[in-house]
Each structure stands twice: as structure tokens, then as C-alpha cells.
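J.: quick one: sequence and predicted model below, then my questions.
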Amino acid sequence: MADTNPGNLDQAIGFHQKGRLKEAELIYRSILEKKPDHPEALHLLGLIAYQTGNIPEALELILAAIKHKKNESRYHYNLGFVLEASGSQKEALSSYWAALQLEPENTKTISRMQHLGQNDPHLWLSLGNHFFRIEKHEKAILNYQKALELNNDFVPAHINLAAMAERLGQGEDLILSHYEKAIELMPDSIEANFNLALFLENSGKVDSALKIYEKVLKLDPDQAAANYCVSNIRLLKGDFENGFKTYEWRTRMADWVKNYPAFIFEKKQWTGEQFYGKTLLIHDEQGYGDTLMFVRYIPLVKKLGGKIVFVSRKPLFNLLKHMPGIDVLMERSNDPMDYPGFDFYVFLLSLPKIFNTRLETIPADIPYITADPNIRIELKNKIETPCVFKAGLVWAGQPKHRNDRNRSIPLEQFKPLLEMKDIGFVGLQKGERSGDVNHLILKDSFLNIGEACLDFSDTGSVILNLDLVITIDTSVAHLAGAMGKEVWVLLPFNNDWRWLENTDQSPWYPTMTLFRQTRPGDWESVIKDIKEKLLKRFR
């Protein structure tokens, strides 16, 4: 006779696996007499009910198990299996979805879902979206393609397949064919039109993109993302008057708003009025480069009033603590108790609009950021070189940046510069790409000291001891430019709006020279141009 000790669940499972269902059932029930909410006993007893043909009891028991342990993928999967057997396909799919959220790559769950929805393009689309969310891009594509096999007029599948192909850098013709097919089938699809416009903008075809964004805004004038993208194109073209006005739409985008504490928005937004005797909170936004670029406006704000609290991030503190106009420098926080009292708030990148900035009125009193020239001894030792001319180098940005695939450059491509005899190069690279140095083969050693720089103040001190900085479009470009150091910036074909079009100079930074790609992905010719300019300097 079976041992019905409530603690002997393993013995019951052993009986269950051997097909000795009656003996397993006795132990499961004995366990439940002692502990009615035991989730595993409920679940396994439910499986026995299913195996013996009692589907109603199986459903009741497995649902009870889920009630007591909601995050167990097996329970949801087996509930789906029993529901499927009962003919409740819609409910079964819901249970499989619940299981998949808990184990996103469970092939057994995915297989059951594909079997159940084998003729349903919506199911294949949803699975594609699931794989996209977990960054299994090739699987996402396969599921979108299956949706189109079932219904080639399925607009969402065309849109998502185009977006996926774009993300993976697949052919432009393929991407355009899916967007154009979607728009042919649904001319007023805001999603299809917006995504096509965004693709064209990212491909550098900004005039074509602008026309489609304008179509989107005729369909929905309050579409925040489209308004924001239009602002970027206007700014790129130097139309600062309209560009900065439209740029305010960024503050209505969900992805932007969630980055900032909600209680800030309860105060009145500052719009440029005098505020003597009151306190204004200026909050930084976006990346470090954006902060370094636009803190130039803070002294102008200070002329209009009282106390300024500037909210920023710790790595910038030592650099900004003596910035004119900042009375209180505080770190970002979501806790209202961390903030001093303030009367108004404004976000940093709203200041150009408030001050009616035009190309000819950009506040470019350089330098507006200074660093300590007394570089830390451990850093000073690292930049010692027999070469008279020293240049800093940054080759990659934050991988999560939306345009990083286009703006970052493999370090290997800089070899023609790094092998120049008259220049001592110093790497200023931080982050995961700093390890690229370990895979670089050069005649002479190249030292990257970016990781040894504890914050932007350290980086600034190093820059003061260099003759030139060569960098991609990242925060170091803004730091060097704000300090008045000569800086050469390599720009992708689809460059950010702040670098404008068709110019090798920046009105934001008088000591900056821009080197632009003439076709997407071609860094070789850009680096060749830089090398030629360096060679001219030493002739």
C-alpha cells in the first residue's frame, strides 16, 4: 500500500511517471488534506484528472494551482493543453500566452501555439512580435513571413517585417516593398506612413520623409512622434524658428515623459519670464552630450531671475559645479523629498526656443565649460608619449542609442591614423567598446585610458593636455567643443540635426570640424580625408 505521508511528494511523482495513477492520486489527495493550497499537488492531481478523462475536474484543480502560484509556466501550459482538449481553443491560447510570458523561449509552448493557430495570421504576427520583444530577430522574421503566407494582404505583417528588416540592415528595396505594399492596401495607415517616413529620414532622404510626415499630420495633427520628427528635419535644415517650436512635441511622447518624475509637472512651466526672488528648476534630458551642449544657456537664464537648481547626473558634477548660473547642483531622483522647493521648472532643451535661437544667435561664447588642467598623476603618466603632437580618439557611443549602428566605427578602421609616426594617439573610449583595443594589432602600442577616467572632469583634464580630439558623434565631441579644444567629428550619412547639412563647420562649436560620410557606411573615405588633413599639418 502507498505511503501517504504528506511530505512524500517525490514518491507520488515517481508513481505518476510510472503510470501508477491510483497510488499517485492517493498521495496527492493526502497532501491536500493537510495543505489544501499546495500548488504542486493541485497541479499534478489535475493532470491525473485529465489523464483519466475528467476534464472539468482537471480544469478546476489546475486553476486552483495557478491561484496559489501564478508564476509557474508549467501550470499555465498544462491548463492550455487541457483547455485545448476540451475544445476551448481561444482560452487555451490565452493560457499558452501566459506560459510564454514566464518562459519566453519555451519551444514546447511555442509549438502548441503554432499548431493551434496554424491558419491564423494574427497568431503568427503576435508570435513575431513576441520574438521581436525578446530580441530573437530571425525568429520574428520567420513568423511575420508565415503570417504573410497565410494572407499576403495582412498590413500589420508587412509593416513589422519592414521594420524588422530595417533593424537588421537588410536591403532597402525589401524594406520599401513592404512599407509600400502596406500603404497600397491601407493608404491612411498612420503606422505604415510614419514608419516609412522614419526609414527615409534614417536613410538621409529627409525631403521625401518630410512629405510623408506631413501626410501623417494631416491624418492626425496631434501625432507627437511625427511632429517631433518634423522638428528634427527643420532643425537639420537650419530652420531654428520653426524647428525649436515643434521640438516641444518631444515632451508629449510617452517614452520621453516616463523618464522624468511626475511631480515636477505639477509646477508651472517656465517660459522665459523674469523670476527674481523665486527658484527655477532646470532638468537635464536625453544624453550627456545634450547636457554638455545646452548648459551654455544657463548663464542667460540666470540674468532673468533668482535661484537656479540644475538637476543632472553624477558623472557631470565635478565638471559643472563651478558653472556660472548654477546655484544648486543636484542628482536626478524620483523622490520628491530629495528636491529643494522650487516655483517653476523647465527642461534644458526647451531653452533654445525660449531664447528665440537662430543660427546667427547661437550662444557660442567658447569655452563655457572648463576642466582642471592639473591632470591626475595616474592619467598623466598614461598619456606620456615621445610624440610632440597628441590626439584623443573615441570610436564608439552608447550601444542603446537609436543611431549607434550608423555612428559607431570599428576601431580597426582607424589603423591608417593610429600608424602615423608623428602623432601619439590616446584612447578616450569608455563602455563595452573600450575592449576593442584588445583585438587591435599595431606596430606600436595604442593605449586607451577612457576607463581610467572616473568622470567627465577627468576626461576634460585629459583633453586639456591634448592637441586634438578625433571622435564620432558622442558626448566627448560636445565636451571638447564646449572647452574650445580643436575637435574633429566623424558623422554618419544620416547625421543628427545639430550638425546641419552640407557644412564642415558647426555654429555651436567654433573649434569643431565635421567630416561627413558621402554615402551610408563608408568610413574608409572619411578616415582617408582625416589622414590627409593631418599629413598637411606636418608637412
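T.: Received the coordinates, thanks. Residues are numbered from 1 along each chain as shown.
J.: make it CA atoms for all contacts and neighbour counts henceforth
T.: Will do.
J.: can I assume L393 sits in a strand?
T.: Yes: membership of L393 in a strand is supported by DSSP: H, G, I helix; E, B strand; the rest coil.
J.: for it, list the residues it contacts.
T.: F425, V426, G427, L428, Q429, V469, I470, T471 (Cα atoms under 8 Å, 6 or more residues apart in numbering).
J.: filter those to the buried ones?
T.: Listed as buried from the contacts of L393 are F425, V426, G427, L428, Q429, V469, I470, T471; burial here means 16 or more other Cα atoms under 10 Å.
J.: that older thread, in strands only, show me the contacts of L393.
T.: F425, V426, G427, V469, I470, T471 (DSSP state E).
J.: quick check: the fourth one touching A391?
T.: Yes: with contact defined as Cα atoms under 8 Å, V469 and A391 form a contacting pair (5.4 Å).
J.: how distant is stretch 60-73 from the center of its chain?
T.: Offset of stretch 60-73 from its chain centre (Cα atoms, centre = their mean, to the nearest Å): 36 Å.
J.: same question for stretch 415-435.
T.: Worked out by Cα atoms, centre = their mean, stretch 415-435 lies 26 Å from the chain centre.
J.: which parts of stretch 279-289 are buried?
T.: T279, L280, L281, I282, H283, D284, E285, Y288, G289.
J.: meant to ask about stretch 297-313, not that
T.: 297-298, 301-302, 305-313.
J.: here comes the other one, which I'd like you to weigh against the first:
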Amino acid sequence: MTDVTALEAEGNALLAAGHPEQAEQRARRLLASGSMTVTSFHLLALSVRAQGRIEECRDILGQMVERLPGNLTLRFELAETLLMLGDFERGWREYHHRYGMPHTASLERKVQKPRWDGRPIPGKTLLIHDEQGYGDTFQFLRMVSWAKQRSQARVVLQINLDQKGFAQRSAGADALVLRGELPPPFDVHCEMMSLPMAMGLTLSDLPGACPYLSAEPARVKRWRRRLARLPRPLVGLVWAGRPTHLNDAARSVTLDTLAPLGMPGVTFLALQKGPAEAQAATPPPGMRIERLGDEIADFEDTAAILSLTDLLISVDSSPVHLAGALGRPAWVVLPFVPDWRWLLEREDTPWYPSLRLFRQDRRGDWSGVVTRVASALAGVRDERRDPLSDRAPRRGV
């Protein structure tokens, strides 16, 4: 007799340890034995997903959701899978369930007014509130002006303090209120990342007008003085995301991993914040790096620096979205199975015309990615050295 619970636990442990092939074997053994538990099917879905078989994962999750429509964790995972495949129509509908899971239920804002459904509501007030991470807000701030135009309403945007300045300089909101403050009276509301569902966002709608955010002029002036003595090209560098992110182990690297990028004629600006910033004190040999972490007080400083650099090279993190929203060139290094917003098998992104994507060819292998980035970077450096070349950095580099 098969010990279902033991095999499921073993499979999940293998998956967590980065061995999805073995985890898949356990899942299929369970299913062959007649185990039809949610855990067994879920283990199979996550195992094939980790191996990059995204369509197969979608099909398994789709079957599970048909049988268990009340399992919102499955519906959220299906949403991210659909969005990764570019199926926005169903993906945004399923993404609505992101606050129905045990670990996210406390994050949902309990609003005693109806959610906007995308229809015109002239004469009414629409409250749009930000949510989730900083990168999400940078990415979806573009839709506030779209919602203003579609709804024909007065728009009040509720936003966190760290990103208030960007919202003030962007179009769309008639009034701003900080997160945690009592908003003025409103008729309907919408979470920022529910705007795609309400408005029926499709890939063809992207990117919209870019750039749609701007840096604060006074900060740009100050950072221009700070960076003036450094030889170009100036390349911003971010090698680690927020450590508490669920997928941080897959997306973040160490500075030493990026050692092949160190080459004569390139000045790197360490924009890294958090615990990983300390790695800039001992950069890899041959990497000229200027530590800026202690001088960067907030995203306004980051935006000003990005406005002055030739390029940003970064893991999947909030500065990437800020660079894209500012229309600044950035190269993003992505794990084998990326976050849903980067889609699959493409070097560009419909969200940001100025970004270029470098993807892992094999799970966990950063060496190939870094080698390709280093080769492309050498081309940028050499172009700058060419006296006949255009001195301005190209769009997307």
C-alpha cells in the first residue's frame, strides 16, 4: 500500500529543494496508485511548471479549478500561469482571487462600495488604490489615466508615501491620498491591479504612452553633479531583490555571479539596497563600482540616477519597473521560469519598450545569461569609444 502522505511530503520537499524532476516522479507515482488528492495533483502542476512546461501546468491547474472552484490558491496559480502565456482575457479574471488565499486575506482592503466594472460613470468619484509591491505600482500607474478617460469620473488615487511624488507628476488622478489615510467620499473603487480586469486589458493595448513617469528635476540636478566626475558609460547594477519575496532564491544573484561584467571602460553604479548592498564593498576583480546605496534615500533618488545612466542591468526587481516607466534602457536577467509579467521566449516586453530581457536557458544556470550580457555590454562600451558613433545611448541599448 502506498503511503500517500509520506510520498506527498517527500515530493514537496524535493520541489522546495530544487529537484522538480524527482518531485514529478513522486507525483506521478501517487496518481498511478490511485491517489486523487488535491496535494498530489498540485505537486504535479508545480513540478512541471518548475521545469518550464507552462502549458502542461496550465492544463493541470485548469482541470483542478473546474473540480474545485472554491480553492482560490489554485485559481491564483492558474491566473499567473495564464498571464505568463499571454492569455490576458481569462488571466485577469482569475487574478481577482489573489486576496482569497490564507496568507493574503489580511492584505485585502475591505471597501464598502462596489468595484468599478469599467463602464463610464460621469459625475461619480472613482477611488483607485495601490497594492502589493513597489514594482507593481510602477507598472500599473500607467492605467490611472486610462481609467480616468474610460470612466469619465473624478479619480482619487490612494498611494503609498514612497511613490507619491511619481503619482503627483503623472497624469490621471484628480486628487491623491496616502495609504492609511481616510479618502474623500467616493462612489466606486478599484485596486490598481484590478484595472486590467475592469478595462479588459489586452497585449495589444500595451505599452501605451512611454515614458509615463518622470524624475524630480531637483534630484536629477543633484545627482548630475554627483556623477559628473565618473567616466562613462555609467551602468546601474542591482543584483538582488527583496529577500522576503517568495521567489527570491530563483531571481536574485550575488555580485560575484556578475563578475564577467567587470571590464575596462565601464563604470558600475551600485544601486543595490538591503543586506546585499554590503557585497559592493568587495567587488569582483576588474569591476569598477561606485557604491551609492547609502546615498540613495528613496525611489526619487533611484529615478534621478536612472535618468543619468546609460544603462541599468538588474535582476527582476522594482528598479526595473521604474526604469521602464521612465523610458530608460535596462537589461533584465531572468530565471528559467520568470514572473508572469515577462511572458515566455521573448527578449523584449510589451510593458516597456526600453527593456531587454536575458533569460536562463537552464534552471539555476546564470553563467550563460551573464556571458550574453557581458558580450552585449562590451558592444555598448566599444560603441561609446567609437568617435563616429552617436554619443547618446540607444533606446533599449
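T.: Sure, I can see it. A quick note: this is a predicted structure, and the numbers were derived from the prediction, not measured.
J.: TM-score for these two?
T.: Aligned and superposed, the two chains score 0.89 in TM-score terms (TM-score structural alignment, normalised by the length of structure 2); 381 aligned residues with a Cα RMSD of 2.2 Å.
J.: picking that back up, please identify which pair of the buried residues of stretch 297-313 of structure 1 lies farthest apart.
T.: G305 and R313 (24.2 Å; Cα to Cα).
J.: now the buried ones among the contacts of L393 of structure 1 in CSV, with distance to Q114 of structure 1?
T.: Listed next are the buried ones among the contacts of L393 of structure 1 as CSV, based on distance: Cα to Cα, whole Å:
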residue, distance to Q114 of structure 1
F425, 55
V426, 54
G427, 50
L428, 49
Q429, 46
V469, 54
I470, 52
T471, 48
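J.: which one of those is nearest L210 of structure 1?
T.: Using Cα to Cα, T471 comes nearest to L210 of structure 1 of the buried ones among the contacts of L393 of structure 1, at 29.6 Å.
J.: now check structure 2 for the residue matching that closest one.
T.: Under the alignment (TM-score structural alignment), T471 of structure 1 maps onto S314 of structure 2.
J.: which residues does that match contact?
T.: G236, L237, V238, W239, V320, A330, W331, V332, V333.
J.: what lines up with the fourth one in structure 1?
T.: So that's W239 of structure 2. Per TM-score structural alignment, W239 of structure 2 is aligned with W395.
J.: what's the answer for A330 of structure 2, then?
T.: With TM-score structural alignment as the criterion, A330 of structure 2 lines up with V487 in structure 1.
J.: go on, R119 of structure 2?
T.: Per TM-score structural alignment, R119 of structure 2 is aligned with E273.
J.: cool, E131 of structure 2 as well?
T.: Aligned partner of E131 of structure 2 by TM-score structural alignment: E285.
J.: one step back: the match of A330 of structure 2 contacts G481, correct?
T.: Yes: with contact defined as Cα under 8 Å, V487 of structure 1 reaches G481; the gap is 6.5 Å.
J.: joint contacts of these two?
T.: T511, M512.
J.: could you check how far the closest residue to A281 of structure 2 other than its chain neighbours is from S307 of structure 2?
T.: Of all residues not flanking A281 of structure 2 in the chain, R291 sits nearest, at 7.6 Å (Cα to Cα, 6 or more residues apart in numbering). Going from R291 of structure 2 to S307 of structure 2 by Cα to Cα, to the nearest Å gives 17 Å.
J.: between the two, which has more neighbouring residues?
T.: S307 (21 against 18; other Cα atoms under 10 Å).
J.: secondary structure element holding the more buried one?
T.: Assigned by DSSP states H and E, S307 of structure 2 belongs to helix 299-308.
J.: now that helix on structure 1. Mean distance?
T.: Comparison of helix 299-308 of structure 2 with structure 1 after fitting gives an average deviation of 0.8 Å (mean Cα distance after the TM-score superposition for structure 1).
J.: just how off-centre is that helix within its chain?
T.: 18 Å.
J.: find the centremost residue of structure 1, please.
T.: Geometric centre of structure 1, nearest residue: K400, 4.2 Å, by Cα atoms, centre = their mean.
J.: and the counterpart of R75 of structure 2 in structure 1, helix, strand or coil?
T.: Using TM-score structural alignment, the partner of R75 of structure 2 in structure 1 is N227. Here N227 of structure 1 is recorded as helix under three-state DSSP.
J.: for N227 of structure 1, list the residues it contacts.
T.: N227 of structure 1 neighbours (Cα under 8 Å, 6+ apart): Y213, L217, T246, Y247, W249.
J.: show only the entries of those residues found in helices.
T.: Y213, L217, T246, Y247 (DSSP state H).
J.: translate the last one into the numbering of structure 2.
T.: Taking TM-score structural alignment as the criterion, the aligned counterpart of Y247 of structure 1 in structure 2 is Y95.
J.: right, and that match touches T73 too?
T.: No: judged on Cα under 8 Å, Y95 of structure 2 makes no contact with T73 at a distance of 10.4 Å.
J.: these two: which has the busier surroundings?
T.: Set side by side, Y95 of structure 2 and T73 show more neighbours around Y95, with 23 against 19, by other Cα under 10 Å.
J.: how about the secondary structure of the nearest residue to that one once chain neighbours are set aside?
T.: Nearest residue to Y95 of structure 2, sequence neighbours excluded (Cα to Cα, 6+ apart): A79, at 5.0 Å. Following three-state DSSP, we place A79 of structure 2 in the helix state.
J.: measure A79 of structure 2 to W92 of structure 2 for me?
T.: Per Cα to Cα, A79 of structure 2 is found 7 Å from W92 of structure 2.
J.: mind checking which of those two has more residues around it?
T.: A79 (27 against 24).
J.: surely the more buried one touches G86?
T.: No: applying Cα under 8 Å as the test, A79 of structure 2 and G86 come out as separate, 10.5 Å apart.
J.: what do we get in structure 2 for D458 of structure 1?
T.: Alignment note (TM-score structural alignment): D458 of structure 1 maps to D301 of structure 2.
J.: what count of nearby residues applies to the nearest residue to that match once chain neighbours are set aside?
T.: Closest residue in space to D301 of structure 2, ignoring its immediate chain neighbours: R219 at 6.4 Å, by Cα to Cα, 6+ apart. When neighbours are counted by other Cα under 10 Å, R219 of structure 2 registers 15.
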